[in-house]
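> Structure for the following, please:
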Amino acid sequence: MQNPLAISGTVRATDVEGTLPSAHVFLSNTTFGKITDRQGKFQIKVDRPGTYELIVRFTGYKTFSRTLVIESDGIEGLEISLKPQNRDLGSFTIVAKNRSEWRKNLKLFKDVFLGTSSNAESTKILNEEVMNFYNDRENGKLIAFADEPLMIRNKALGYDIEYYLETFELFYTESYSRYLGYPLFKEISLSKPSSRVVKRRREAYLGSIEHFFLSIFEGKLLEEGFIVRTARDTIGGGLLVASDTVDISMTKVQSNITTKSMSFEDYLFITYTGAYETEEYERYKAMLMINDQVKRTGGRNRQRSWIKMVDQNKPILFESSGYVINPLDFYQYGFWGFEKMADRVPLNYRLNSEN
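Next up is the predicted model:
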């Protein structure tokens, strides 16, 4: 096993002298994180080289984010300065927490953010009271934010998650949502996870979008169970899917060995042959009246998803871990659109490490 690689540095603030003790420093979407000591210093150790997103949070200050490429020597001596945060409420109307409208918005938020899968049924936000909601009636959208991290307990996958929510918007008319945040995963139990949790983690990872992009990076799409076809919109709605599979040799290596990019026209329609679509997903499709215009071949379908780029000039950038650097630059539909935070495992999850 490779020796751990260290990331170290000091956290300060622009409006006060000295350093910031007790700041939260972590690598987003992983289990790697620390709290700064009395001198504002931190050291995080990772188990392998790669590209990570370093996040620093301290109450009352803007989130600090920086992409780090960790090579064989690690990174030392980072100097990080946090800026004060001033939230501009603009013309939005905040929803009072003692009103039924707040409870209604909270349920809607949880359905969109945590999801409605079987894993979501065992996932709770432990500090729901920190949630705030704005109704932007002019633009027909709900905006959610929290000044404190959401403390999430996912019993199905055995993780406690600190989630720092940066953006959440739900557009009522389009039935479309977008959100961005930074999760830090922690094991609920210090002991070895149960066989049931190990099985659920494996199921959550296999066929996921991280699994897909990792398979592209390693050139193992078919070996890992993914079939990719092109697709386009039809005049009557739904997708027209090509019969021939796509060669994903269109990816090209970026400026460092850990990053690749991918661009395409219309849609990519991805079938994961290793698992079937769930009953919860069938109910989700019926509720949203989703029709992908693809006929069944008998029984349940294999997991099917499709993606579309927001801007052809902004390719999808992804790392050797399967992590997508710019997730807001492409749309996810189908099974991937159904999977939410309750179905996520950390980027440093290893498929065979718990067997």
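> CA only for contacts and neighbour counts going forward, please
Fine.
> got the buried residues for the longest helix seen in the chain?
As assigned by DSSP state H, the longest helix anywhere in the chain is helix 100-113. Judged by neighbour count (16 or more other C-alpha atoms under 10 Å), helix 100-113 contains these buried residues: 102, 105, 106, 109, 110, 112, 113.
> ok, now stretch 10-21?
10, 11, 12, 13, 19, 20, 21.
> again, but for stretch 247-259
Neighbour count says stretch 247-259 has 251, 258, 259 buried, by 16+ other C-alpha under 10 Å.
> for those residues, which one is nearest residue 285?
Residue 285 lies nearest to residue 251 out of those, by C-alpha to C-alpha, at 31.2 Å.
> Also this sequence, please, to line up against the first:
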Amino acid sequence: MKVLLSLFIFISQFAAAQVITGYVHDAETEEPLVGVSVYFDGTTLATVTDETGAFSIKPQQGINKALIFSYIGYEKIVLENPTSYTSRLKVLMKASAETLDEVVITGKTIFSRKQMLRAFRKQFLGDNKGGRSCTIQNEDDIVLYYNSGTNTLHAEAKRPLRIINKYLQYDINFDLAEFEVNYYSTSLEENEIGSAFYAGTTLFKDTSKDGSADKRRRQAYRGSIAHLMRTIYNNDWENQDFDWYVDKEHIAPDSCFAITDSLNYKKITIKELPPMEVPGLTTMQGAPGVKDRILKRDFTKTKYVLMYRQSAQTTINFTMREFYINEYGLFFPFNALLFAGHLGNMRAGDLLPDNYEYIETD
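All right, here's what the predicted structure looks like:
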């Protein structure tokens, strides 16, 4: 899941605990809108507006996610840094000017909707226990098209996708913003995939009873991006089963990161890597060879490999020297790290709410 942040504001402990109130009206008629979904992106924290259009919602400590206003027939509103507002909010929603029913796709259809939908399910939901257990209740709202010029499968949705994850026991409301899979050739075969990307906002509803999904959720959390980020935040690597390698050399995490406090976040700085010695070349005839070289390493071009339990391998590219993490493992900027391999293959069927609290058991 990708969240675009236009402004990064550090918030105080007091602000994080405040109740956000306001009302939602139609932008043109000023009439109150009843039943608007108001939620913090990626969490279980949600409410709806009452008959006067009013709402009240309380953030969770450490969760400073965008506040989403969603209503069928209206343009979605994404309010960044909602805890920075101290007065009652007045939200005006505009009726949608266009719908995806009006999209006209020209050119020859290469693949059938059935073929494209099968590929979409696999790349969006995943092909593991969680992904295979998921069903999308409103697949008719998905618009699929394949660009043969770029060998790219695209998907959009007329309405938020209603996903039932039976394995992790969550109902997920996923408002799909972007989805594309790029292939090396004109194909839908998995072994031809070059890259896959999706983005949107999510609302989770816990459907478990008496802890029926606790064990599976703990399994889904272990080795996930949230697990990794919370481990970095706490700087506690003991018994977490993560191992770091740089250029195939096993290294301690504290040789990778410098961690400093920054209000409610931890500032993570990628450390300079020691120079790498490249052996020279010798010749069979005893002629002078190439001398050993000492190369300075650029962290943006260095291959960092993360192993979880020495089996699940992820390659991580750091695009920025500094990024920030909060106690829930939410990090900013979202594009400071690029994942490939195990973590890069995580899909919607693997998702846990951002406010999921992991509790270790014996």
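> ok so, going back, distance to residue 270 of structure 1 added to the buried residues of stretch 247-259 of structure 1, as JSON lines?
Shown next, in JSON lines, are these (distance: C-alpha to C-alpha, whole Å):
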{"residue": "251", "distance to residue 270 of structure 1": "16"}
{"residue": "258", "distance to residue 270 of structure 1": "23"}
{"residue": "259", "distance to residue 270 of structure 1": "21"}
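> Can you add secondary structure and distance to residue 68 of structure 1 and give these back as JSON lines?
Formatted as JSON lines, the buried residues of stretch 247-259 of structure 1 follow (DSSP: H, G, I helix; E, B strand; the rest coil; distance: C-alpha to C-alpha, whole Å):
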{"residue": "251", "secondary structure": "coil", "distance to residue 68 of structure 1": "22"}
{"residue": "258", "secondary structure": "coil", "distance to residue 68 of structure 1": "11"}
{"residue": "259", "secondary structure": "strand", "distance to residue 68 of structure 1": "12"}
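> ok so, going back, save the buried residues of helix 100-113 of structure 1 as TSV, and put in distance to residue 315 of structure 1 too.
Listed next are the buried residues of helix 100-113 of structure 1 as TSV, based on distance: C-alpha to C-alpha, whole Å:
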residue	distance to residue 315 of structure 1
102	38
105	34
106	34
109	29
110	30
112	26
113	25
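> Any figure for the gap between residue 90 of structure 2 and residue 20 of structure 2?
Taking C-alpha to C-alpha, to the nearest Å as the measure, residue 90 of structure 2 and residue 20 of structure 2 are separated by 11 Å.
> higher neighbour count, these two?
residue 20 (20 against 13; other C-alpha atoms under 10 Å).
> so who does the residue mapped onto that one from structure 1 touch?
In structure 1, residue 20 of structure 2 lines up with residue 7, judged by TM-score structural alignment. Applying C-alpha atoms under 8 Å, 6 or more residues apart in numbering to residue 7 of structure 1 gives the contacts 43, 44, 45, 46, 74, 75, 76.
> Select only the buried ones of these in ChimeraX?
Per 16+ other C-alpha under 10 Å, the buried members of these correspond to this ChimeraX selection:
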select :43,44,46,74,75
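> Pull the most distant pair out of the contacts of residue 7 of structure 1.
Pairwise over these, using C-alpha to C-alpha, the maximum falls at 46 and 76, 13.1 Å.
> Name the residues contacting each of the two.
Counting by C-alpha under 8 Å, 6+ apart, the residues touching both residue 46 of structure 1 and residue 76 are 6, 7.
> Which parts of structure 2 are helices?
Using DSSP H, helices in structure 2 cover 13-17, 113-125, 129-133, 214-221, 225-234.
> Distance to residue 340 of structure 2 added to these, as TSV?
Shown next, in TSV, are the helices of structure 2 (distance: least, C-alpha to C-alpha, whole Å):
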stretch	distance to residue 340 of structure 2
helix 13-17	33
helix 113-125	14
helix 129-133	19
helix 214-221	18
helix 225-234	12
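> can you tell me which of those helices comes nearest to residue 354 of structure 2?
helix 225-234 (8.0 Å).
> Any chance of a markdown table for the contacts of residue 7 of structure 1, columns distance to residue 229 of structure 1?
As requested, the contacts of residue 7 of structure 1 are exported to a markdown table (distance: C-alpha to C-alpha, whole Å):
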| residue | distance to residue 229 of structure 1 |
| --- | --- |
| 43 | 44 |
| 44 | 41 |
| 45 | 40 |
| 46 | 36 |
| 74 | 39 |
| 75 | 41 |
| 76 | 44 |
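> can you tell me which of the contacts of residue 7 of structure 1 lies nearest to residue 136 of structure 1?
Using C-alpha to C-alpha, these come closest to residue 136 of structure 1 at residue 44, 40.1 Å.
> if I line the two up, what does that closest one land on in structure 2?
In structure 2, residue 44 of structure 1 lands on residue 57 (TM-score structural alignment).
> Residue 79 of structure 2 is nearest to which of the helices of structure 2?
The nearest among the helices of structure 2, by C-alpha to C-alpha, is helix 13-17 at 15.2 Å.
> Now that closest one: buried residues?
15, 16.
> Off-centre distance for that helix?
Put simply, helix 13-17 of structure 2 sits 24 Å off its chain's centre (C-alpha atoms, centre = their mean, to the nearest Å).
> residues in contact with it?
Counting by C-alpha under 8 Å, 6+ apart, 58, 59, 60, 61, 62, 63, 64, 83, 84, 264 sit against helix 13-17 of structure 2.
> rerun that using 10 Å as the cut-off
58-64, 82-86, 263-264 (C-alpha atoms under 10 Å, 6 or more residues apart in numbering).
> And for stretch 130-138 of structure 2?
121-127, 142, 157-174, 216-217, 220, 346-351.
> again, only this time at 6 Å
125, 162, 163, 164, 165, 166, 167, 349, 350 (C-alpha atoms under 6 Å, 6 or more residues apart in numbering).
> my read: the fourth one touches residue 171, true?
To tie it back to what came earlier, the one meant is residue 164 of structure 2. Yes - the pair residue 164 of structure 2 / residue 171 is scored as a contact, 4.7 Å apart, by C-alpha atoms under 6 Å.
> And the strands in the stretch 251-355 of structure 1?
Secondary structure of the stretch 251-355 of structure 1 by DSSP state E, counting those that start in this stretch: the strands cover 252-253, 259-262, 267-276, 302-309, 316-319, 330-334.
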